[in-house]
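**Q** structure, please.
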Amino acid sequence: MSRGEMALRDIMVTELLTVFEDETMQRPALFFKEFPFHHLPVLNRDVHLVGMLSSTDLAQISSGFSLFEMQDRAQYDDAIFQSTLVKDVMSKQIFSMHPQQTIAEAYDQFRQGTFRAIPIVDGDQVVGLVTPLDIIEALLNS
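**A** Here you go, the predicted structure:
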């Protein structure tokens, strides 16, 4: 088997944090602050994948960088996060793959530049996540 034929199930991250589309941005903001993740799968209440949320999405609604000091930045961000729903910020255009698909297939998708993380779905359950870094690490370690 060539390295490109390696299955996604062998390289995917399986310890996932997920969020619900109808919750506020408070919990995702905490996740991005506390954990080294840059992407969160978004689920509906039936636990089906409906979108992806990235740390970039969060940055776009926060007070962000300013040349001027903003003393109330944390309070401002907290107010925004409390009043904004995940579904209003997430990427609704999602692409998923199956655990048995190969890293070569995932690479082809990443090469197109549309996605930075691909949720791995088995049936209707999110079972993992793959990023370009996961592919690089798998190739270097094989």
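
**Q** rest of the way, CA atoms for contacts and neighbours
**A** Fine.

**Q** which residue is nearest the centroid of the chain?
**A** By Cα atoms, centre = their mean, the mean C-alpha position of the chain lies nearest to His39, the distance being 2.0 Å.

**Q** would you do the same for the sequence below? I want to compare the two.
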Amino acid sequence: MSVNSISDVMTAPVRTVAPDTPLREVAQIMRDSDLGDVLVAEGDHLLGIVTDRDIVVRCVAAGADPAEHTAGDACSSEVATVPPQSGIRDAVHTMREGAVRRLPVVDGDRIVGVVTMGDLARVVDGDSALARVSSAAPNR
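**A** So this is what the prediction gives:
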């Protein structure tokens, strides 16, 4: 497979939730879909990203109830993004600069996908440990 841009490696469609979605529901979506993140959006407009770690650190570890707190409460709203036509190096640079592992892919204001560090590792060096771990079946 020839990889020319992020659109060649991104995951689409993505799971999105509204900002008022309870974190318990977000966690269940992550579990059922084998995801570590969901995008927080109103329609196609990206508002933030919430990860499994965000739920733990910003809610559970703080003693909050995930049934009473929402995706909007726990999400990161300052989100680095890339357009679908971005090159692999551009995405790697954006991840490095933002110290993030996931990048929403947006075309203008419209969410079109997500690219992860694992996706990029599989393209850049398919024999790397990260690529092999990222390609492994979920550990349930």
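
**Q** hmm, back to that, just give me the match in the second structure for the residue nearest to the centre of the first structure.
**A** Using TM-score structural alignment as the criterion, His39 of the first structure maps onto Asp37 of the second structure.

**Q** name the nearest residue to its match, sequence neighbours excluded.
**A** Counting by Cα to Cα, 6 or more residues apart in numbering, Asp37 of the second structure lies nearest to Thr51, which is 4.1 Å off, once chain neighbours are set aside.

**Q** the one you found matches what in the first structure?
**A** So, by TM-score structural alignment, Thr51 of the second structure is matched to Ser54.

**Q** quick check, that match in contact with Lys92.
**A** No. In this structure, Ser54 of the first structure is not within contact of Lys92 by Cα atoms under 8 Å, at 11.7 Å.

**Q** give me the more crowded residue out of these two.
**A** Ser54 (19 against 14; other Cα atoms under 10 Å).

**Q** how about the contacts made by the more buried one?
**A** Going by Cα atoms under 8 Å, 6 or more residues apart in numbering, Ser54 of the first structure touches 38-40, 90.

**Q** so which of these is the closest to Asp77 of the first structure?
**A** Met90 (17.2 Å; Cα to Cα).

**Q** mind telling me what the closest one corresponds to in the second structure?
**A** In the second structure, Met90 of the first structure lands on Cys75 (TM-score structural alignment).

**Q** which parts of the helix or strand that contains Val38 of the second structure are buried?
**A** Val38 of the second structure is part of strand 37-42, with elements assigned from DSSP states H and E. Using 16 or more other Cα atoms under 10 Å as the test for burial, strand 37-42 of the second structure gives 37-41.

**Q** now swap in stretch 59-75 of the second structure and tell me
**A** In stretch 59-75 of the second structure, counting by 16+ other Cα under 10 Å, buried: 59, 66, 69-75.

**Q** let's see which of these end up in helices.
**A** 71-74 (DSSP state H).

**Q** quote the end-to-end distance of stretch 2-11 of the first structure.
**A** Stretch 2-11 of the first structure has an end-to-end distance of 15 Å (criterion: Cα to Cα, to the nearest Å).

**Q** scratch that, stretch 92-99 of the first structure
**A** Using Cα to Cα, first and last residues of stretch 92-99 of the first structure are 21 Å apart.
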